[in-house]
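Chemist: mind folding the following:
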Amino acid sequence: MLQIQNLNKTYTPKVIPVKDISLTVGDREFLTLLGPSGCGKSTALRLIAGLETPTHGRIIINEEDVTHKQPGDRNIAMVFQSYALYPHMSVYENLCSGLKLKKLPLEEMKQRVAEVSQVLGLDDLMHRRPAQLSGGQRQRVAVGRALVRRPSVFLLDEPLSNLDALLRERVRADLKQLFATQNAPVVYVTHDQTEAMTLSTKVAVLNDGYVQQLGKPEDIYNKPANIFVAGFVGSPQMNLLTLPCSDRSALLGDFKIPLSETLATLPSHIVLGIRPEHIQLARPDDTHTIRGRISLVENLGMHYLVSVRVQNQRSEILTLRVLLPSDRSGNSEEINLTLPPQHTHWFDVDTGNSLH
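Modeler: All right, here's what the predicted structure looks like:
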C-alpha cells in the first residue's frame, strides 16, 4: 500500500506545485493523476519516487515511512516519458541493469528477464540496442525494466506521450492487461483523459496543486465535483453556460429549464453543465424544448458535432455544442433540442462547486 499524507512542495512563496495532497493506493489499484500541464502531477510523482524532497507531508510504503529515504531504498520502479534506456546496452542488458545493482544471483536475473520478455514479446529483440528499436518497442523495454524489479510501487510518468495515436491505443491496452496481474499499487501520470478513463481503477484530477476530485473513472465523468473537473474531463468538452434564474428555473435564451428541487436557495445566476452527447433532438411530446440555429457542423465520422446558437429577446447569444447521429445534417437551419434532467449538472457561480 502507498499512502501520501498532506504532501506539499514549495519552491518559493509563489511557486507551490503540490498543495496538501493526501491519497491512498492499495494493492492492485491503478491510480491516475490527471490534469493539465503545470497542475503538479509530475512533481507529486517525483516526490513519491524520492527525486524531490517534500516541504511538508509523509510518504508511506507498506507501513514504512520513506519520506526522507533515497530513491534506491524505496523499492519503487519508474517508467519515464523519455524511456531513459541506456543507448550502449542491449535490450537484455537494459532489463538486467537494475537487478545487477541489487546484486541478484545470475540465475534469478535470467529467470526474471525471461518471464518479462515472454510477457512483453521481447524475445526477438534481446540483442538489439535502443537505436535499433521502434518507439513502441522502446516503451515495452522501459516497462519491462520496471517489471523485472518486482517493486512495491510502480510509477509511470506519461509513458505513452511519445507514441503515435494508433500505437498509443495498442500499448494502452497492453498496459491495462499487464498491470492487472501485478500485486502492487500503480501511480500513473497523464494529461490524456482517455488514458485515465481506460486504465484506472481510481482517478485524481489535479489543478493548481490541489486534488479537485478523487474517485472511480465513471464517477469523475458522470458526477464532476466542480466546474474545472466538468470542463476538463470529456471530449467534446461539456457545455458550461452561466444562466440567470427566475421562478425556480434557469433561463437559456427565452426557454426555461426547471431547477432541481434539491437546491435549498435560488441563486440569481447558476452555471448549467451538460455534455454534448446527452443533448437530444426534441420529440413532439417533449414539454421543455430549446430552439436554436445551427451555426457550425463538424463531421466526426459516426457523429456530427453541431454548434447551435440560442438567442433571447435582448439579442444575447449562447452556443450549445451537440453530438448528433451522422444521418442528421444541415447548416443554418433551426433545430429543437431537449436537455434530459438526469444529465444536467448545476454549479455555483462563485465557488464553481457542484450544487447536486
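Chemist: switch to C-alpha atoms for all contacts and neighbour counts from now on
Modeler: OK.
Chemist: ok, which stretches of the stretch 201-350 of the chain are strands?
Modeler: For the stretch 201-350 of the chain, applying DSSP state E, counting those that start in this stretch gives strands covering 202-207, 210-215, 239-246, 249-252, 255-258, 269-274, 280-281, 290-299, 303-311, 317-325, 334-338, 345-347.
Chemist: nearest to residue 172, of the ones you listed?
Modeler: strand 202-207 (16.1 Å; CA to CA).
Chemist: ok and the closest one relative to strand 210-215, angle-wise?
Modeler: 160 degrees (axes from the mean of the first three to the mean of the last three CA atoms, to 10 degrees).
Chemist: can you list the neighbours in contact with strand 202-207?
Modeler: Where contact means CA atoms under 8 Å, 6 or more residues apart in numbering, the residues beyond strand 202-207 that reach it are 29-36, 38-41, 196-197, 211-217, 220, 229.
Chemist: ChimeraX command for the buried members of these?
Modeler: This is the ChimeraX syntax for the buried subset of those, where burial follows 16 or more other CA atoms under 10 Å:
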select :29,30,31,32,33,34,35,36,39,40,41,196,197,211,212,213,214,215,217,220,229
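Chemist: among the contacts of strand 202-207, which ones are in helices?
Modeler: If you go by DSSP state H, the contacts of strand 202-207 have 41, 196-197, 217, 220, 229 in helices.
Chemist: what residues does the residue nearest to residue 87 when sequence neighbours are not counted make contact with?
Modeler: Leaving aside its sequence neighbours, residue 87 sits nearest to residue 130 (CA to CA, 6 or more residues apart in numbering; 5.6 Å). The neighbourhood of residue 130, defined by CA under 8 Å, 6+ apart, consists of 85-87, 89-91, 138.
Chemist: which of these fall in helices?
Modeler: Per DSSP H, those map to helices at 91, 138.
Chemist: from the contacts of residue 130, which would you call buried?
Modeler: Counted by 16+ other CA under 10 Å, these give 85, 90-91, 138 as buried.
Chemist: redo these as TSV? Include distance to residue 277.
Modeler: TSV is the format used below for the buried ones among the contacts of residue 130 (distance: CA to CA, whole Å):
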residue	distance to residue 277
85	42
90	49
91	45
138	37
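Chemist: next structured bit after the helix or strand containing residue 45?
Modeler: Using DSSP states H and E, the element containing residue 45 is helix 41-49. For helix 41-49, the succeeding helix or strand toward the C-terminus, using DSSP H and E, is strand 56-61.
Chemist: just the residues contacting that next one, thanks.
Modeler: Under CA under 8 Å, 6+ apart, the answer for strand 56-61 is 1-9, 20, 48, 65-67, 74, 152-153.
Chemist: specify the angle between it and helix 41-49 in degrees.
Modeler: Relative orientation of strand 56-61 versus helix 41-49 (the same axes, to 10 degrees): 60 degrees.
Chemist: and this one, please, so the two structures can be compared:
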Amino acid sequence: MAKVVLSQVEKVYPNGFKAVHGVDLEIKDGEFMVLVGPSGCAKSTTLRMIAGLEDISGGKIFIGDREVNDIPPKDRGIAMVFQNYALYPHMTVYENMGFSLKIKKLPKDQIDKKVKETAKILGIEDLLQRRPKELSGGQRQRVAVGRAIVRDPDVFLFDEPLSNLDAKLRVHMRVQLSQLHKRLKTTMIYVTHDQVEAMTMGDRIAVMHLGKVMQVDSPLNLYHYPANKFVAGFIGSPSMNLIEGELINKNNRIAFKMGGIELTLPDSKGERIKDHVGKKVWFGIRPEHIDFTEREETVPLKGKISVVEHMGNESFVHFSLGDMQITAKLDSMDSMGLSYDDEKHFCFHMDKCHIFDYDNELNLSL
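Modeler: As a prediction, the model looks like this:
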C-alpha cells in the first residue's frame, strides 16, 4: 500500500492546450479516492499521468516516498483496470490473470496459487478456462479486476470500469468493488463521470472541472457543504436549483431578491453574507428542501407545474416560478393528484439554502 501525492501537476499538449491546471491532491494510504466530473474535465488524463501512460508537463507525482515522474509504468507499483477491460481474446481467464506474473518469471505453483485465490475472492473460479468472448460484461470486468489484484500493487487505478455495464449490474459491481476495497485495504483511485458511483463508493471525492480540482471532501460534506456553485450543481440528483438575483436589506434583515420575489434569509446566514448586500449572487436550494409544508423556516411561493415525474417512492415536480424553472423532490404520497398546469404553493426551507458569489462562484453562506 502507498499514499499518492500530486503537487502542482500540469498537462499541456503540443498544440498549446492546457488540459490540467496545477492539480494538488493527496490520497491517503489505503484510501478509496474518486475523481469525478463531466466529460472533458481531465479526470482520466490525471489518472493516466499517475499511471505513467501520459507524460506530465509540470509538477511532481509521488507514489509512496518515490517521485515517479521519470519512472516507467511497470515500475510504479500500480495496476490499472480500463473501461474496455483490455483482456487478451486468445487467452483463457486463467492465462489473462496470470500473464503479468508469467512475464515476471514467477514459479508456476506461485502463479497458480495467486490466480486461484484471486478467482475465489471474485467468485469466478468456474470461469478460469473460458475465453473473454464467452463471458458477460460483468464477468469480464471481474477478470480485469482479478488480473490487477494478482500483481499485489501498491495502488489500484480504475478508469470508468463500470460504464459498459447495464444499470442493474453497475449497482451490483459497485457493491462488489467497495467490499473488495475493504478486504484488500489497498489505495484505490477511481475515475467516473457518474456522481452516484462517486457518492456511494468513495471515502473522499475530488470533483474536477476544466482541468482543475474544485473541491476534495467526503461524499456527505460535498453534498451539504459545496465550496462553490459548480460542485453544488454537479453533486446531487436532481441537481440543486440555482437562481440568479441580488441581496438586499429588508427591515434590517438580509433577503434574496429575484424578480418581484423577496426571500428573507435566516439571521445566521444573513450575518455571514451581510457584506454582499447590493451585489448580484446565486441562490441555491436542493429539490428535497422544497415542499408543501409551511413552517417558520419556510417561504411559500406560488408555482405552476410543468412536469411530474413519478419515480416510485419519490416524485420530481418541475414547476415555473415566473420565468424560472424549479425542481422539487417530494415523497410520492405528497405528489399524488398533481398534474400539468396546476398552480400550487411550494415552500423553500430557507435554513437549507446556499448563497454563491456571482463572479467567483464561491459559497458565501458556509
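Chemist: buried among the contacts of strand 56-61 of the first structure? Need that as a selection in ChimeraX.
Modeler: Applying 16+ other CA under 10 Å to the contacts of strand 56-61 of the first structure, the buried members can be selected in ChimeraX as follows:
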select :1,2,3,4,5,6,7,8,9,48,66,67,74,152,153
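Chemist: which elements pack onto the helix ranked longest in the second structure?
Modeler: The residue-count maximum for a helix in the second structure (DSSP H) belongs to helix 167-184. With contacts taken as 3 or more CA pairs under 8 Å, 6 or more residues apart in numbering; DSSP states H and E, helix 167-184 of the second structure sits against helix 195-201.
Chemist: give me the distance between the helix it packs on and the centre of its chain.
Modeler: Chain-centre distance of helix 195-201 of the second structure: 6 Å, with CA atoms, centre = their mean, to the nearest Å.
Chemist: onto which residues of the first structure does that helix map?
Modeler: Aligned by TM-score structural alignment, helix 195-201 of the second structure falls on residues 193-199 of the first structure.
Chemist: after superposing, tell me the mean distance of that stretch to the second structure.
Modeler: With mean CA distance after the TM-score superposition for the first structure, stretch 193-199 of the first structure departs from the second structure by a mean of 0.5 Å once superposed.
Chemist: quick one: buried residues of that stretch?
Modeler: Residues of stretch 193-199 of the first structure classed as buried: 193, 195-197, 199 (neighbour count, 16+ other CA under 10 Å).
Chemist: again with stretch 167-185 of the first structure
Modeler: Within stretch 167-185 of the first structure, the residues scored as buried using 16+ other CA under 10 Å are 168, 171-172, 179, 182, 184-185.
Chemist: likewise for stretch 231-244 of the second structure?
Modeler: Counting neighbours by 16+ other CA under 10 Å, stretch 231-244 of the second structure gives 231-236, 239-244 as buried.
Chemist: which ones are touching the equivalent of residue 299 of the first structure over in the second structure?
Modeler: Under the alignment (TM-score structural alignment), residue 299 of the first structure maps onto residue 310 of the second structure. By CA under 8 Å, 6+ apart, residue 310 of the second structure lies in contact with 316, 332.
Chemist: ok, now residue 128 of the first structure?
Modeler: Taking CA under 8 Å, 6+ apart, one finds 90-91 in contact with residue 128 of the first structure.
Chemist: pretty sure it belongs to a strand, no?
Modeler: No. If the criterion is DSSP: H, G, I helix; E, B strand; the rest coil, then residue 128 of the first structure is coil and not within a strand.
Chemist: can you tell me how far the equivalent of it over in the second structure is from residue 98 of the second structure?
Modeler: Alignment note (TM-score structural alignment): residue 128 of the first structure maps to residue 130 of the second structure. Distance from residue 130 of the second structure to residue 98 of the second structure, counting by CA to CA, to the nearest Å: 14 Å.
Chemist: turn the ones in helices among the contacts of strand 202-207 of the first structure into TSV, including distance to residue 330 of the first structure.
Modeler: Shown next, in TSV, are these (distance: CA to CA, whole Å):
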residue	distance to residue 330 of the first structure
41	43
196	35
197	33
217	35
220	34
229	32
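Chemist: wait, which of the residues you listed is closest to residue 328 of the first structure?
Modeler: For those, the residue nearest residue 328 of the first structure by CA to CA is residue 197; the value is 28.8 Å.
Chemist: who are the contact partners of the residue lying closest to the closest one once chain neighbours are set aside?
Modeler: Distance criterion CA to CA, 6+ apart; nearest residue to residue 197 of the first structure, sequence neighbours excluded, is residue 217 at 5.3 Å. Counting by CA under 8 Å, 6+ apart, residue 217 of the first structure touches 196-197, 200-203.
Chemist: same question, residue 1 of the first structure
Modeler: With contact set as CA under 8 Å, 6+ apart, residue 1 of the first structure has these partners: 24-27, 60-63, 152-153, 184-185.
Chemist: now these as TSV including secondary structure and distance to residue 283 of the first structure?
Modeler: Converted to TSV, those look like this (DSSP: H, G, I helix; E, B strand; the rest coil; distance: CA to CA, whole Å):
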residue	secondary structure	distance to residue 283 of the first structure
24	strand	47
25	strand	46
26	coil	48
27	coil	49
60	strand	56
61	strand	56
62	coil	57
63	coil	58
152	coil	56
153	strand	53
184	coil	51
185	coil	49
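Chemist: where do the strands sit along the stretch 1-150 of the first structure?
Modeler: Per DSSP E, counting those that start in this stretch, the stretch 1-150 of the first structure carries strands over the ranges 2-9, 18-25, 30-34, 56-61, 64-65, 76-79.
Chemist: I'd like those strands laid out as a markdown table, including distance to residue 303 of the first structure.
Modeler: Below are the strands of the stretch 1-150 of the first structure laid out as a markdown table (distance: least, CA to CA, whole Å):
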| stretch | distance to residue 303 of the first structure |
| --- | --- |
| strand 2-9 | 42 |
| strand 18-25 | 38 |
| strand 30-34 | 27 |
| strand 56-61 | 46 |
| strand 64-65 | 51 |
| strand 76-79 | 37 |
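Chemist: and residue 271 of the first structure, which of the ones you listed is closest to it?
Modeler: Evaluated with CA to CA, the strands of the stretch 1-150 of the first structure place strand 30-34 nearest to residue 271 of the first structure, the distance being 23.7 Å.
Chemist: show me how far that closest one is from its chain's centre.
Modeler: Centre-to-centre, strand 30-34 of the first structure and its host chain are 7 Å apart (CA atoms, centre = their mean).
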